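# here's my sequence, what's the structure:
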Amino acid sequence: MTLKTGCHRLMYSLTHQSSMLGVRSRGHSLLSRLGNLESKTGSPSCSWFSTGAALNMRLVQFTDLKGGPQKLGVQPKQDGEITDISSGSGKIPNDLIKLIQGGPELWAEAEKAAAESSIKAQAKDVKLLAPLTAPGKVVCVGLNYRCHCNEQHIEPPHEPMFFSKFASCIVGPTDNVVLPTVSTKVDWEVEMVVVIGKPCRNLKPEKTMDNVFGYTIAQDISARDWQKGRNGGQWLLGKSMDTFCPLGPAVVTAGDFPKGPHVLPLSCSINGVEKQNSNTDQLIHQVDYIISHLSHLFTLLPGDIILTGTPAGVGVFRNPREFLKPGDVIDSEIVGIGKLRNPVVAPQ
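Here you go, the predicted structure:
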C-alpha cells in the first residue's frame, strides 16, 4: 500500500467514524455480537490478492449497433471514444464480471490492453449494455438516506435494512423500462451501486474498502402496490419485475475516487423535471459499514453488487402521488460515473 493510499484510508476512516457516531454506535451491535467469528475462523478470507492493485478505468460492455458479440471496453468519458480491450486480446474476457474474478494479474492485462489496443469505437456506433449482466447477488439497502426517512415520517434505522432484486431484472443504461400489466404504481429510485472486487467474509469496517472494485448507477424501479400492499409485505416481487434495474452506464474503478465514494452528487429527473437531488455524503450507513455488516452474514463474491439506497423525492411520497407512465423518460445521474436515460413504455 502506498503512503498516499494509506493516508487517504486513515482520513476516510476518521471522517466517516465521526460523521456516523450517532447512528452507527447502535448499528454496530450486530457486528459486536458476531465479532467473535473472526477469532474462531481466523483472519477474514479476503487476502487472495494484494490490496495495492488499484485500477483507474471506466469500463463498459457494448455491442455494435448492428449487433454482434458483446465486447468489453474502456470509455474514459461518457459519449466518448471506447477502446475495445477484449476483441484484440486472447486474454481479456468480454464479460466484466469474469475480468473482476480474474484478479490483479488479469486486471494488469486489461490496463495494458487499454494502453495498447488500436481497436476503437465511437459512442454513436455502439449500444451500451449493462456493465454487469449477471451478478451473483443484487443486495439493496432500504431507508439509507435521512431525507428519504423524513419524507415517510419514520425514524432512520439503527441497523441497515436489506432486501434483494433478481439479477434478471437488470437492463442497460438506455433500455426501456417496461411497465408491468399487474401494477399501476411504478416508481423511481436513483442509487449508487458498489461492485465487489474480492471475497469478503467477517470483515471489520476499516478493512472493507480494499474489497471494492468500483461503482456504478442503478434505478431501483419499484412497484409500490406490490412492495407495500401485497406479497405479505415482502419487497422482492415489487422490486424484481422485468426491466426494474437499469444499470450503468459504466463501472468506474475505485481508484478513480481518491476522496472515496461519499462525495458524489446524485440526481433523478422525469421528463426533464428534477425529482431527486442529493449527495452520497448523506448515506446513513456508509459503504464500509454496509460491506462489513453483510460480510458477517454471508460471503460477498467478486461481481456482487450492492445498491446503497435512494434519497428523498420518489413519487409515492409526493403530494399528490406520482407514478411512471408510458412516454416518460427517466434520467439518473451520479457525478463521476455518468448518466442513465431510460424510456418508459407500456406493458408488453
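# from now on I want contacts and neighbour counts done on CA atoms only, so please keep to that.
Will do.
# how many other residues sit next to the closest residue to E322 other than its chain neighbours?
What sits nearest to E322 in space, not counting adjacent residues and going by CA to CA, 6 or more residues apart in numbering, is G315, at 4.5 Å. G315 has 20 neighbouring residues, counting by other CA atoms under 10 Å.
# with H262 instead?
H262, neighbours per other CA under 10 Å, totals 17.
# and this one, please, so the two structures can be compared:
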Amino acid sequence: MRFVSFERDGKATLGVREGAQVRILGDETLESLLARGVHLNDYAQERTSGEKIAAQGLKFLPPLRRPPKIICVGLNFADHTSESNYAQPDYPTLFFRVHTSLIAHEEPMIRPRVTDSEGLDFEGEIAVVLGKGGRHITKESALAHVAGYALFNDGSVREYQFKTPQWTVGKNFDGTGAFGPDLVTADELPAGAKGLLLETRLNGEVVQSANTDSMVFDVATLISVISEAITLEAGDVIVSGTPSGIGWARNPKVFMRAGDVCEVSVEKIGTLRNVIADETAG
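From the prediction side, this is the model:
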C-alpha cells in the first residue's frame, strides 16, 4: 500500500493512495501508528469506508514529520565514493539529520541565505522506514523490521558540509531534506528494495542514475550494523545513500538555484519533486 500524509482543513491527515485518488484514514500519524506497533496494511484494510478525494493538488506533508531518528548513510555507492575522493570505507559512514530540515513533495527546497552558500547540491536516495526496532538485529531478520520505503533528496550545503570533518551542519539546514511523497509498504517492493533504478533529474536532465543493487551496504546490513551500537525504534528513518553524479564532483560544479526543479525517482516507488527557492529574510 501507499500511505500519504497531507494537510486538509489545516490539519494533518493520513490516507492511502489508490490510483488517482486518496482514501482518507484519519488524523493519526504514521509515527503514532508505528510506535503503537500497528500493522499498516491491516490498519488501512479495516478502514475501507473512508472518504476518497483527488490526489492531484493535495498539500503533501513528509510521510513522517518527527521520526524518532533520521540516520543517513554516506559513501554507500562506490562510484560516489570515488568521485568524492574518499577511499571506500569498510564500515557504513553514518550521520544524523534533524526533523526540522524535512520538507514534503512539491514543497520548496530552500537555498540558505548565508553569504557563501553557493553550493546547494542534490542527492537522490531511498529512505527506509522501520516498523519495529531493536538492538543487535541479525542481518537475516533485519528486513522484517522494515515498514516501507520512501524517496529522499539529501540536499547538501557543500561549503558548510566541508567546513569541518563532521558533515552535520551542511546536511541539516532547514528546508533541505525532501522526503516523500508516499510511504510504500515493503510488501510492494523487492526484498530490501533491491534491483530498482534510482534517478535524479535537475530541470529534466538526468544527473544521477544507478541500480540499488550497487549499494555497498544493503538495507539488511545497514539495519544490522546500526543496531549493534544504537537501539532502533519504530518510525526511525534510514536514508540509504546516493550514487555518483552530485554537482559538487562535476567540472564545472553544478548547484541548484532558485527556480530549478529537482526530481528523485525510483521505479515502483514514484517521484519526489521540489522547486528550489532562495531563503527570504526574516
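# what's the TM between chain one and chain two?
The pair, once superposed, lands on a TM-score of 0.94 when counted by TM-score structural alignment, normalised by the length of structure 2; 278 aligned residues with a CA RMSD of 1.4 Å.
# returning to that earlier point: ok, the residue nearest to E322 of structure 1 - contacts?
Residues counted as contacts of G315 of structure 1 (CA atoms under 8 Å, 6 or more residues apart in numbering) are D187, W188, R321, E322, F323.
# so T242 of structure 2 lies in a strand, does it not?
No. Counting by DSSP: H, G, I helix; E, B strand; the rest coil, T242 of structure 2 falls outside a strand, being coil.
# that one pairs with which position in structure 1?
Mapped onto structure 1 by TM-score structural alignment, T242 of structure 2 lines up with T310.
# is it true that that match touches C140?
No. The criterion here is CA atoms under 8 Å, and T310 of structure 1 misses it with C140 at 10.1 Å.
# between those two, which one's more packed in?
T310 (30 against 21).
# distance check, the more buried one against Y12 of structure 1.
From T310 of structure 1 over to Y12 of structure 1 the distance is 22 Å, taken as CA to CA, to the nearest Å.
# do the same with L128 of structure 1
Shown here: L128 of structure 1 relative to Y12 of structure 1, a distance of 33 Å by CA to CA.
# which one's more surrounded, these two?
Shown here are L128 of structure 1 and Y12; by other CA under 10 Å, L128 has more neighbours (22 against 19).
# show the contacting residues for the more buried one.
Contacts of L128 of structure 1 (CA under 8 Å, 6+ apart): V60, Q61, F62, T63, G172, P173, T174, P249.
# inside strands: which ones of these?
Among the contacts of L128 of structure 1, the members falling in strands (DSSP state E) are V60, Q61, F62, T63, P249.
# quick one: those residues as TSV, columns for distance to Y145 of structure 1 and neighbour count too.
Listed next are these as TSV, based on distance: CA to CA, whole Å; neighbours: other CA atoms under 10 Å:
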residue	distance to Y145 of structure 1	neighbour count
V60	28	28
Q61	30	28
F62	33	25
T63	36	17
P249	23	29
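# and which of the residues you listed is nearest P76 of structure 1?
V60 (9.7 Å; CA to CA).
# leaving out chain neighbours, which residue sits closest to the closest one?
Nearest non-adjacent residue to V60 of structure 1 (CA to CA, 6+ apart): A250, at 4.9 Å.
# how near is that neighbour to A115 of structure 1?
18 Å.
# how far away is the counterpart of V206 of structure 2 in structure 1 from D125 of structure 1?
Alignment note: V206 of structure 2 maps to E274 in structure 1; criterion TM-score structural alignment. With the distance defined as CA to CA, E274 of structure 1 ends up 29 Å from D125 of structure 1.
# cool, L34 of structure 1 as well?
Separation of L34 of structure 1 from D125 of structure 1 (CA to CA): 51 Å.
# can you give me the strands for the stretch 51-200 of structure 1?
Applying DSSP state E, counting those that start in this stretch to the stretch 51-200 of structure 1 gives strands spanning 58-64, 67-74, 82-84, 120-121, 126-129, 138-142, 161-164, 170-171, 177-178, 186-187, 190-196.
# take the ones you listed and write them to TSV, including distance to T243 of structure 1.
Formatted as TSV, the strands of the stretch 51-200 of structure 1 follow (distance: least, CA to CA, whole Å):
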stretch	distance to T243 of structure 1
strand 58-64	18
strand 67-74	19
strand 82-84	26
strand 120-121	27
strand 126-129	13
strand 138-142	14
strand 161-164	15
strand 170-171	6
strand 177-178	5
strand 186-187	12
strand 190-196	15
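# do you know which of the ones you listed lies nearest C245 of structure 1?
Using CA to CA, the strands of the stretch 51-200 of structure 1 put strand 170-171 closest to C245 of structure 1, at 4.5 Å.
# what range does that closest one cover in structure 2?
Residues 102-103 of structure 2 are where strand 170-171 of structure 1 lands when matched by TM-score structural alignment.
# likewise for stretch 187-197 of structure 1?
Using TM-score structural alignment, the partner range for stretch 187-197 of structure 1 is residues 121-131.
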